[in-house]
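S.K.: give the three-dimensional model of this entry:
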Amino acid sequence: MGLFNVDLVLLTLLTITVVLFYRHLKTIYSVFTKLHVPGPTPKWIFGNIGDFKDKFPLEVFKEWRKKYGDVYGFFEGFRPSIVISDPEMAKQVLVKHFDKFHVRPIYNPFVYYPDNLSLLNTSGEIWRKQRSVVASAFKSINTAHVVKCLNRSADNLVKKLEESAAHSDSGFDITSLVDRFSVDAFAYAAFNYNVNSLEDEGATLFRYMRAFNLSSSADNPLTGLARVYDSLIPFLKLFDKEHAVLHELHVKEIRNCIQQERVRLSEQGLEPGEKNLLHHIMMGSFLDVAEDGKWYRRNLTDEEIVAHINSLIGGGLGTLNSSIEFAIHMLAVNPLTQQKIYDNILQICGSEENPSDQQLKELEELDWFIMETLRLLPCAPGLARTCTEDCEINGIPFRKGWLIRIMLCTLYNDNSVFPNAGVFDSQRFSPSEKEKRHPYTFLPYGQGPRMCPGNNIGVYQIKTAIVKILRKFSIESCSKTVDPLPTALRPMLCPRDGVFIKLRERSNNHRMHYAGSN
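M.R.: Predicted coordinates:
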């Protein structure tokens, strides 16, 4: 009898648990129906993640937009997410109501100390104060000095491309060289950090970037599980071994770099124009509150600086790599556009082998080309925010904790916004054409207070690389060139199988002819 009672109690508890769990799931998965938000029907436990099986994620969002409109909801496991493909609504979320959407979701769920202190992983007042220092640092750097450093790194890239072209008459994949150039150039220009991965693929920063991107990739099932079911992160993190090991080595090198630059500042001193991004971050300060409640001005700690450097490297280098690789591909398959850009380079830069920051600014054809490349191949196909309080915007309800996805790629592919959207046409970004569109239909660097603070350096780096390459070579497609270029999310949009091109060295006579004719 006693055993019977125990069994009955256990059965009762199990039944109550199942009923409560059922009601909980019913409440979760009926939220969009009750609020009259359209969207695909979720499956319990999994939400809509099954809809992405064997499909490229961006294509799913494009299909959903056609079916459900500019604003709809779907479920990532248990988590409700709102998808926005409307420029005016994007403006409301990113700028006008930023206070309700100021949190940026973490796209790599495996965070290691001190990255929890970075701009990517903080919010509210802490984020605002720290962001002010980083943003001020970017505004304070001397772009002439930055471009001087970028020119040096781009020369190294051109030498490596020359070697590869000499050994590969039929064409070769440029992605590894561009990845390494991107790491070397940014680290040297921004932090005086000599990575030299173009010569040494075993360089810690380069290896760390590859591990970080793999850990964040949509191809990584561990990361996919961690994003959807965050309660599993502590367990799944145990398997994120390569990223964890290289993160520790990388952080050690960054700490050494900071210490070396502190010594250089104190012992040698630097002219204002020679101070790089790291120097300005170290010297920046903000108002903080002491334990006794009094306000005081303080500098960032070394651990905070390490975290911010990591956020800039992790959040920016992958998109830089892809931007340059996509641009080189587009130059190869659009020879007439390439010739226009080359002529513009010779017109603005003349015989000067090292373009200045001012000359790079004046390369209008190259500006339009880069923007059109990032429209067709957007490294950042969307922006994400987390709603921090219940609200309603333009009749659309938002609830605290919901993830908000602004899918830019669906706007970029919209024929009503960009006529013949599948066709490459850099003239779309001439001033007269841009005026015809809502300014929030094209946001390659984000918008609002969380806009990428380093986009100007990024553009300089892309332009410097292209100018240096085009002065030396014409870029051509080869037998392995695939167009449209297959892409993957790792975690930014990047070439899935590489970028294969052929380089033909320009003759001095050809270069002088164009230089003289301008």
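S.K.: rest of the way, CA atoms for contacts and neighbours
M.R.: OK.
S.K.: all strands in the stretch 51-200 of the chain, in order from the N-terminus.
M.R.: Along the stretch 51-200 of the chain, counting by DSSP state E, counting those that start in this stretch, strands occupy 71-76, 79-84, 172-173.
S.K.: please generate a structure for the following sequence too, so the two can be compared:
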Amino acid sequence: MGDCPYPFTVIVSSLAGPVFCRSAEPVGLSGYSTSAFSRLAKVGIRHPPPLPFIGNLLFFQEGFWESHTKLITAYGPVCGYYIGRQMFVVVSTPEMIKHILVTDFSNFTNRTKPNLISKPMLDSILCLRDDRWKYVRSLLTPAFGDSQLREMTPLINEACDVLLSNLKVYADSGKAFDIQRCYKCFTLDVVGSVAFGTQVDSQKNPDDPFVKNCRTFFEMSLFKPLLILILSFPFIMIPLLRILPNKKQKELNGFFIQIIKKAIIFRDRQDAAERRRDFLQWMLDSRNAAASLGAECFDGIGPATTSSHHEAPLADKAPSEKIQKRLTEDEIAGQAFLFLIAGYETTTSALSFATYLLATNPECQEKVLQEVDDFSAKHIIPDYQNVQELPYLDMVIAETLRMYPPAFRFTREAAKDCIVLGQRIPAGAVIETAVGHLHYNPDFWPEPEKFIPERFTEEAKKERHPFAYLPFGAGPRGCIGMRMGLLETKMTLLRILQKFRFKTCPDTEIPLQLKSKATLGPKNGVYIQLESR
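M.R.: Just a heads-up that it's a prediction; the model follows:
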């Protein structure tokens, strides 16, 4: 956890004293520090012994990926833990997950409360709750339809052109390099182009203000002693942190908000024919549209699948009244910012993992290269329509996301006490789906440690439980940008493999070490060599 520069008890006493002295019979720190830790046991949910104040925080200090498996192995497929005073219930079976994400969605509509999140992120669908979330989600869902993705494809191709130019330098040199760094630049370029209307080449222009501010944002983290205080005394620290000045955070938020506002002003002055066809423009068109939308018809099937098994019950859908199809500037900035957060690390990791798996499984790479060559013989320029003709590449990406799902845990908050498949869930509990553990369950994935793209043939998918594979979540609150993420990943791998072959080298880390704080990614990069074709 790191060393605290001040004695922990002094800090805690200075904050907690005024609260506890109000009691006629003062409650000691010891009693308060463990008073929240009986709730899971009362409903029969097993968990590790929590420590005073911080709960089971130390259990996850190396990340959630391996810790989830340790937790489930020790305490069962439905188990729990505490972070500070907040209780978490971990579920890892397909049927239980189906009930949480779809069947009983009306009781698990919201994600964890965004207590310390500020604008613009606060206005994104990741943080919005209840009817407000339903409204904004209903407006955004069409932005990832066929026609919109078709219009965004040239922007992805433009970014791919820059990426290929940069990769050629490494291929010509014959030297090993960390391709993950190239993917980070590429995905940042795509996000800047599609969501913010900003053209950058982050690999050649690392000092570009957009690039620098994005990297600063992703490098920020809470001071660990401060995190302990927040977990120990949320009723004091959360309101306090909301009002205390945070210059760096304020500057970052202001930068991204100003980019959006300037883009809005610029595009409002353009003729319609001159405007870029990207995600930002789609939101601006929605803002200006006069048509109304019936929210009852949105998102009937979770975006993680087209299977009818993922349909949400009618009772869980949005209210039937008509709502005006408009977005505020704050909402537009919020969705663009979410696009940055959701699209940068996850797509970078998906590309990095796919590259690693193809380099270390040359027989699979040869199958992909043959399919790519057949594709190239028929098509000069990849586009939204013709990239659907690459079934084996689809299977490679799907198996990559099974083995290394960048978003490997999803949370939902229980609105009220309920019973799910015989298990009582207390109100206020945060339900966490252990996707990583699910994807390695040998009951659904024989020899789960092996890279076998053929697991995702149409025949194999039909025989498997539809909730055994959840790289994008499922149900009405599943990942809205799934199709965009898959398209970007597929087009990028296609364009690269048309020119190069991935090869391992002495610097290639086998097996990869992983980091798993917020998302799953390679801990030390992915070092390979490129061979020109």
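S.K.: what's the closest of the strands of the stretch 51-200 of structure 1 to Pro449 of structure 1?
M.R.: Closest to Pro449 of structure 1 of the strands of the stretch 51-200 of structure 1 is strand 79-84 (CA to CA; 18.8 Å).
S.K.: what span of structure 2 lines up against the closest one?
M.R.: Mapped onto structure 2 using TM-score structural alignment, strand 79-84 of structure 1 spans residues 86-91.
S.K.: quick one: contacts of that stretch?
M.R.: Contacts to stretch 86-91 of structure 2, defined as CA atoms under 8 Å, 6 or more residues apart in numbering, come from residues 36, 39-40, 45, 77-82, 97, 428-434.
S.K.: ok, now stretch 21-28 of structure 1?
M.R.: Residues from elsewhere that reach stretch 21-28 of structure 1 (CA under 8 Å, 6+ apart): Trp44, Ile45, Phe78, Pro80.
S.K.: what do you get for stretch 332-347 of structure 2?
M.R.: So stretch 332-347 of structure 2 is in contact with 119-126, 184, 187-188, 191-192, 195-196, 256-257, 260, 280, 283-284, 406-407, 485, 488-489, 519-521, going by CA under 8 Å, 6+ apart.
S.K.: still on that earlier bit, tell me roughly how far the match of strand 79-84 of structure 1 lies from structure 1 on average.
M.R.: Following the fit onto structure 1, the mean deviation recorded for stretch 86-91 of structure 2 is 0.6 Å by mean CA distance after the TM-score superposition for structure 1.
S.K.: and that stretch, how far from the chain's centre?
M.R.: Chain-centre distance of stretch 86-91 of structure 2: 19 Å, with CA atoms, centre = their mean, to the nearest Å.
S.K.: swap in stretch 170-184 of structure 1?
M.R.: Taking mean C-alpha positions (CA atoms, centre = their mean), stretch 170-184 of structure 1 and its chain are 18 Å apart.
S.K.: repeat that for stretch 325-333 of structure 1.
M.R.: 19 Å.
S.K.: to what extent does it diverge from structure 2 after superposition?
M.R.: Averaged over the aligned pairs, stretch 325-333 of structure 1 sits 1.3 Å from structure 2 after superposition, using mean CA distance after the TM-score superposition for structure 1.
S.K.: and the strands in structure 2?
M.R.: Assigned by DSSP state E, structure 2 shows strands spanning 78-83, 86-91, 177-178, 292-294, 322-324, 409-413, 418-420, 423-425, 430-434, 500-503, 514-516, 520-522, 527-532.
S.K.: what distance separates the start and the end of stretch 95-105 of structure 1?
M.R.: End-to-end span of stretch 95-105 of structure 1 (CA to CA, to the nearest Å): 17 Å.
S.K.: cool, thanks, signing off.
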